[in-house]
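Engineer: sequence first, predicted coordinates after that:
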Amino acid sequence: MSAIRRLHRTPLALTLAIVAAGAHAAGEETATLDPVVVTGTRAKDRTTLDSVAPVDVLTAQDLRSAGAVNGELGAALATLLPSFNFPRQSNSGGSDHVRAAQLRGLSPDQVLVLINGKRVHTSALVNTDTKIGRGTTPVDFNAIPISAIQRIEVLRDGAGAQYGSDAIAGVINIILDDAPEGGEVSATYGAHHTDFKPTGRTLTDGQSGYAAAKFGSRLGEAGFVRAGVEVNEHAATNRAGYDQIPFFENQAPANLALAGRRNYAAGDPKSESYSAWFNGELPLSDAARLYAFGTFTARHSVGDNYFRYPDGSANVPSIYPDGYRPESLGSNRDWQSAFGAKGRLGEWNYDASLDLGRNAFDYSLRRSLNASLGESSPTRFFSAGYRSGQTVGNLDLTREVGLGGRVFTFAAGAEARHENFRTVAGDPASYAVGPVEGAPVGAQAGANLTPQDIADLSREVYGAYAGLSGDLGERLFTEAAARWDHYDDFGGKFTGKLGARYEFAPGFAVRAAVSNNLRAPALAQIGFESTSIGYGNDGRLLQGRILSVRHPVARALGAQELQPETSRNVSLGLTARLGDDFTATLDFFRIDVDDRITLSETIDSAGLEQYVFERFGLRGVQSVAFFTNAVDTRTRGAELVVNYRTALAGGTLALTAAASYNDTTLRRIKPTPAALTELGAGDVLIGVEERNTLTSAAPRQRLSLAARWDVSSWSLSGRLTRQGSTTRVFDFGDGFQPRQTYGAGWQLDAEAEYRVSERLALAVGGNNLTDRYPDRSIADISYFGNFPYDVISPIGVNGAYYYARARYTF
């Protein structure tokens, strides 16, 4: 009831009343509004309304009509799922190249991603410069080819007892296309076209080209192989304003001459990617078959960084007489594959598999320099390499058992997982200390990895689970699951889940679930270290280090061994079905997370540099940060989904309405260690910026109203989305902590597709057709006019986007 009372104190209460008349369009692959799901349950033939926890199902048609820029899966999910947030980044180091996503407002690494039910590895890159997801190594959604997908099932509930670590916020299961014959070729081209008020210009940029092809072939009578490729390119966007020249820069004539120019860049990075995938099965007999699938993506991207002024310590005028703006280069290679056998052996159904995942990310810089090397400095550097891998062996067993005269589904299984993470140092010039005194050391705008930063960690994880589900009566369905996981670096953890659904009247049911879950600290969070030379929040150049919790300096400053995050999840929901054409679900939830892992604020107190030098002999360490279990949080919320379909004008009209609300509060904050207090540090484990990230930087409310009308030759769709407000807080030191809340806004998307023939379809569409922008940033946040809009708003800073698509099936 507390969740309901909180809900009525928000504007969403009115929204929910309006949404009750709305409705989710079924895709072309689904025949009803209540499709069968396989995620979050071992029972057969459970549908979205029959499940004990909310599950969203998105079809290939849904993804296609989302109009995702540049074929980005993450952007499509953010358009279609109100509980999913996929913020864009700019001037954020590696986060410009690998974007992090949120489910239910929680951390990007608190959602488990599966492909065909198998665990997906995370990115190797550690996001240290982003706002949302700082310090995480999330799954790279954009490394999964969008054309490979048959459907996606999103379980919005804790599922650690069923799947293991990371499933605190939920599970996203991506199911690959398994059509045994035929194929498809498609191409999309689009661009942003916008009136950019801060400069008074009409801009056309961000041109995007996307092409995909796939085909299928039968293997024998019941087998198949399906494969495809994708290519996409995306030009950069720039929404920087006119530079007013920061007051702390040298007010020399060479610098002041640049006032009123666009010296900075802010927007999407330039990128190009190439992907391939396959999915197949080969029957061995009527009771056994082999299967295999895999995805591969190579992506190259170019990110932006802060401008370096011509008359300043970070410049060598003979190399860059007019100053320079470094560009980061990301080279990302991602591979996921699995093979196994499944079938029936006696009374048991079995699935035995081996799952392999690898990610390699290389970070480089161009148009940069190491000012301490003077005129001998190169302008291009390899700064860091990140590598991660995951190997998983699974055995899953299910069978039907009779208990008390009723038939239940019993499931059991075991898993062995090997994880590894390592980093590669940059080239010597990227971190060299040159002869020029007073000049900053190292490649500008780089989180440079030096030989002292290198990490190489691995661990073994073993788990076993069991579950039982079935009907206890004609109206009551129950599920129970328990799991034990053992990590060789911190020991074992038990998780469990209970769920039930009771149909109290024909077509109406109440459902509930309770669970405890865990997320093990990532190897990167345990062992990652880096050395950076760049700008702090106040715009001043800093040299700093991120230290592992096992580093002697971090230990002396109060760092402790990381413990797993643990959660307690409770959900309560109502479902309704009126005939074949109307369904509705309303679910309330609460998620308490203990020992949440975050990267500390930057610790740069006045006595730090001297303390580190005197005690450890390390020179020039002006700031440090390390990972910590510093906070307990509570997230409460509600989610509503309503679906309606009816005949209209010779076709079918499907209406969709979905709304979400989540609110995160801080239940406990670990006190500042005594060693840091003695150095004059304040709330540096969880300061005002990280509190803002956890509680208000992402939208708490989101509403989507959509309609799709299909007739013989036409499909018309539209979507109106209300993005909730977001808040940005900076801590510039000395008590200066500017804050701004960016108001909620509406976004309109639409598409029209015309089927020229049975095989050829042409479409035109647009996202953000009204060319909406978030509120303008105040002077204290816009960084002297250079960044007039903040990237944390889900509306984004790019304005309207228009596209055209051609699709040919055979």
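Structural biologist: Okay, I see it.

Engineer: please make it C-alpha for all contacts and neighbour counts, starting now.
Structural biologist: Noted.

Engineer: residue 335 versus residue 150, what's the distance?
Structural biologist: Applying Cα to Cα, to the nearest Å, the value for residue 150 to residue 335 is 19 Å.

Engineer: off-centre distance for stretch 535-546?
Structural biologist: Averaging C-alpha positions (Cα atoms, centre = their mean, to the nearest Å) puts stretch 535-546 26 Å from its chain's average.

Engineer: here comes the other one, which I'd like you to weigh against the first:
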Amino acid sequence: MTRAFFTLIFTLSCVISFAQSLKVTGKVTDEKGEPLIGASVIEKGTNNGTTTDGGGNYALTVGFNNATLVVTYVGYNKIEREINGAGTQDFALTDATVLNQVTVVGSRNLNRSSADTPAPVDVIDIREVTTKQGQLDVNQLLQFAAPSFNSNRQTGSDGADHVDPASLRGLGPDQTLVLINGKRRHQSALVNLFGSRGRGNTGTDLNAIPAAAIERIEILRDGAAAQYGSDAIAGVINIVLKESVNQLTANVNAGIFKAKYRYDDKKYDGLNYNVNLNYGVKIAKKGFVNVTADYNFRDHTNRANTVDSEADLARRQFGDPKINNTAIYYNAKIPLGSNFQVYSFGGLNERSGDAYAWTRFPDDDRNIPSIYPNGFDPIITSKIKDRAVTVGVRGIWKSWDIDLSNTYGLNKFHFGVKNSLNRSFGALSQTSFDAGGFQLGQNVTNLNVTRFYKSVLQGLNLAFGAEYRTERYKIFAGERASYYNYDPTYPGGSQGFPGYSPADVTDNDRSNVGAYVDVEADITKKFLVDAALRFENYSDFGSTLNGKLGLRYKLTDALAIRGSASTGFRAPSLAQKYFNSTFTNFVNGQAVEVLLANNNSAVTKALGIPQLKQETSQNASLGITFTPASRLSVTVDGYYVKVKDRVVLTGQFSDDDEEIGDLLKALRVGKAQFFTNALSYTTTKGLDVIIAHSAPVGVGRLSTTLAANFNWMDLGPVNTSPKLAGKEDIYFDERERRFVLASAPPSKINLTFDYSVDKFSLMLRLIRFGEIKLANWDYEIDVYKPKMQTDLTLNYKVTKNFSISVGGSNILNVYPDKSLPALTESGGGWDPVQMGSNGAFFFTRLGFRF
């Protein structure tokens, strides 16, 4: 029924009349009249566009006589022109002298657009997206804008409550490489231990980058380790910062959730608001500094009251954490003479959060009634500091484009616990604790050299370069009362989140050197070949050599096929190698102390757990791009990713185990788990489909997009050590298998209608999330059936300087299917699946531009 509904609506939108269309032809040249091959010509506000041929000529059918054409070519200044009914439009672009655009990911050819790369690339205009949807942070913006991207808010997940894990194509957060302006971004110091997203993975904290500072986001949906380095197994996300000058933009956003499950009579909670400013200043004739200031507040939601019987209630507070997020970001370029420029970008982000931990009820043996006669709900606090800065020089020397840069990034988590106690200390226990934390620093020195040979074949691009990267990971201890046990007859440490002890403290580093060569050639005007080779050497994992071959063949002017095959590599993060902690887990509602031991601990050695080794991958993709009409485009891309020796969290070994039981009892923990290459392999097969159509309807324009991701994952045999032979069901049990399989819903379908008339626009979006299956603490399967979310936004441009948007996300207040709170990982009625568990969100946005 749902499939038929999507098909019917989309088909109806595609049969709209083309009566108002106009064919425009012309030529794009430089100032000297030389043709610019591969220049991009796009009808503004649509997906309708083309590129110039070998003579600089183009032909494009536009929807309106007064359409605006946008013409761009890397290294030249952009031109926007309203055609006013004229069918011939020639453009002469002026030389920008110093290159001022970031290469689109997927190709190192500076003359290549995202429309004709050998691998699928999504280009998301952040201004367009933020105007028409209520999400305020980058993770949630992409969750509902890109079907292959998945990120869910989590609760009861310790540090992951404060950083939303994100992934591409159902793989791990640490298997996606993130770039800022084409430069490698540092990862978060956090390793995710709970929840159904990113379990056992580290990832990049996208929410540290304010959406207001971003011009566009490019998502390369293809393995790219040979092009950009390790971590790019699933793909690459490149965030391009704003470069605008002499324009002040400001936005005020506010929204609130409609509360469906609460003890009290509150109908709304989870207030969100955001204020941001962006302004750019010219430096000399062609330089600039663009600065963004952003503040985002998110209040608690509470969705704990999901059951009829209090006996089934696991927590009294369950929902979004409270977050205060402040960021300042900049992007700058300063010309040096006529052919070189110095550039720099980066920013500061500080975030503080309060997240709900599990409830300790009045009669709980972890409560002290004289302190909390009604029991207590511990609050895990966080102070997250994120720093990043890139400085580089770029220019043209004898037709070579040379780019030398250095990037430093630091991410630091500092945890606290309040509304808590140390049960082993007794009635005089303090109620707030400094619990310690961890940090990750990264420094990258990068050199890229590129040259385009116009006269070789039909155009050949040669690129090569090198990179040197260092990383350092630290764990620092909390105050003594946060981790110490003063009376062994009671559990010690701060309830809700035991602090890091001196035994957990670590300080480790490593280095990596890499070199690559990339050749991209238009063999003929129809046939493109791209080949890349990359060597990397890690100080702790040795050397690897990876390659990629990509092809694109234009069968007709309307139809092209593209494909690629590559190998990849990902070294386990320093956090996966060295993280060590004791935490409290709740199994069937009962508190259990769990040791997560690193590879060098006595526990792992007793079990014969091997040292972590690198993951390797094999990627293949095949797709088509089809433009049967000037305003209709279709792309279909199938993919296959096999990851060998996948790093995961093991299941939990109990203190009755014959090998380590006595050791665990001596450490006063009930269970232990580890990071290990438990899976011999995983295979992920999938399909991305994007159909975009734009047509005049009445006095306005209707743009319709159907974007879908279908994803299937299989898990290979379990790798165990000789001492653990026969214990495969513990080493990697059914719960852990289900968490890996649930990294993404098996399908996510996004159907968007965007209708605009003069100053008014309306966006209707329907998103269908596929079925998710997880194993609960009783090892029964919790099934979260397919769900559909409906979003609606109205935008009105009051004046050229002021606009207002009102709307809602999930306006029909749809929730995932309920599960029993005492048996879920989160302790709430839902694990973090599909659209989330907060319900309908209604918002208003005011936009100013001067």
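Structural biologist: Ah, there it is. All of these numbers come straight from a predicted model, not from anything done at the bench.

Engineer: superposed, what's their TM-score?
Structural biologist: Overall, the chain-to-chain superposition scores 0.91 on the TM-score scale (TM-score structural alignment, normalised by the length of the first structure); 772 aligned residues with a Cα RMSD of 2.5 Å.

Engineer: so residue 150 and residue 335 of the first structure - more neighbours on which side?
Structural biologist: residue 335 (22 against 18; other Cα atoms under 10 Å).

Engineer: tell me which residue of the second structure lines up with the more buried one.
Structural biologist: When the two structures are superposed using TM-score structural alignment, residue 335 of the first structure falls opposite residue 387 in the second structure.

Engineer: list the buried ones in the host helix or strand of that match?
Structural biologist: Here residue 387 of the second structure, judged by DSSP states H and E, is contained in strand 379-397. For strand 379-397 of the second structure, burial by neighbour count (16 or more other Cα atoms under 10 Å) applies to 379-396.

Engineer: Provide the aligned range in the first structure for the helix or strand following that strand.
Structural biologist: Per DSSP H and E, the first helix or strand lying C-terminal to strand 379-397 of the second structure is strand 400-418. Matched against the first structure by TM-score structural alignment, strand 400-418 of the second structure falls on residues 348-366.

Engineer: just the element for the equivalent of residue 102 of the first structure over in the second structure, please.
Structural biologist: Counting by TM-score structural alignment, residue 102 of the first structure corresponds to residue 167 in the second structure. When elements are assigned from DSSP H and E, residue 167 of the second structure belongs to strand 166-168.

Engineer: contacts for stretch 583-600 of the second structure?
Structural biologist: Outside of stretch 583-600 of the second structure, the residues within contact range by Cα atoms under 8 Å, 6 or more residues apart in numbering are 314, 496-498, 576-582, 603-605, 609-612, 668-675, 777-778, 822-823, 827.

Engineer: among these, which ones are buried?
Structural biologist: 314, 496-498, 576-582, 603-604, 609, 612, 668-675, 777, 822-823, 827.

Engineer: find the nearest non-adjacent residue to the aligned residue in the first structure for residue 158 of the second structure, please.
Structural biologist: Residue pairing (TM-score structural alignment): residue 158 of the second structure is matched to residue 93 of the first structure. By the measure of Cα to Cα, 6 or more residues apart in numbering, the closest residue to residue 93 of the first structure outside its immediate chain neighbours is residue 129, 5.9 Å from it.

Engineer: give me the number of residues near the counterpart of the one you found in the second structure?
Structural biologist: Aligned against the second structure by TM-score structural alignment, residue 129 of the first structure finds its counterpart in residue 194. Each residue near residue 194 of the second structure was counted by other Cα under 10 Å, and the total is 21.

Engineer: so the aligned residue in the first structure for residue 303 of the second structure is in which element?
Structural biologist: With TM-score structural alignment as the criterion, the equivalent of residue 303 of the second structure in the first structure is residue 239. For residue 239 of the first structure, there is no helix or strand it lies in under DSSP H and E.

Engineer: name the SS class of the closest residue to residue 239 of the first structure other than its chain neighbours, please.
Structural biologist: Using Cα to Cα, 6+ apart and skipping residues adjacent in sequence, the residue nearest residue 239 of the first structure is residue 266, 5.1 Å away. Each residue gets one of three states, and residue 266 of the first structure gets coil by DSSP: H, G, I helix; E, B strand; the rest coil.

Engineer: now do the contacts for the corresponding residue of the second structure for residue 266 of the first structure.
Structural biologist: With TM-score structural alignment defining the correspondence, residue 266 of the first structure maps onto residue 318 in the second structure. Listed by Cα under 8 Å, 6+ apart, the contact set of residue 318 of the second structure reads 155, 156, 301, 302, 303, 304, 356, 827, 828.

Engineer: just residue 582 of the first structure next, same as before
Structural biologist: When contacts are taken as Cα under 8 Å, 6+ apart, residue 582 of the first structure is in contact with 23, 33, 642, 643, 644, 645.

Engineer: number of nearby residues for the second one?
Structural biologist: Summarising burial for residue 33 of the first structure: neighbours were counted as other Cα under 10 Å, giving 25.

Engineer: next one: the nearest residue to it once chain neighbours are set aside relative to residue 582 of the first structure, how far apart?
Structural biologist: For residue 33 of the first structure, ignoring the flanking residues on the chain, the nearest one in space by Cα to Cα, 6+ apart is residue 26 at 5.7 Å. Taking Cα to Cα as the criterion, residue 26 of the first structure is separated from residue 582 of the first structure by 11 Å.

Engineer: where along the stretch 601-750 of the first structure do the strands fall?
Structural biologist: 623-625, 627-648, 651-669, 701-710, 714-723, 726-729, 739-742, 745-755 (DSSP state E, counting those that start in this stretch).

Engineer: the stretch 401-550 of the second structure now?
Structural biologist: Using DSSP E, counting those that start in this stretch, the strands found in the stretch 401-550 of the second structure span residues 433-453, 460-476, 506-522, 527-538, 542-554.

Engineer: grab the nearest non-local neighbour of residue 721 of the first structure.
Structural biologist: Distances taken as Cα to Cα, 6+ apart place residue 704 nearest to residue 721 of the first structure, at 4.4 Å, with adjacent residues excluded.

Engineer: I'd say the one you found and residue 655 touch.
Structural biologist: No. At 10.7 Å, residue 704 of the first structure and residue 655 do not qualify as touching, with contact defined as Cα atoms under 8 Å.

Engineer: between residue 26 and residue 582 of the first structure, what contacts are shared?
Structural biologist: Common neighbours of residue 26 of the first structure and residue 582 are listed as residue 33 (criterion: Cα under 8 Å, 6+ apart).
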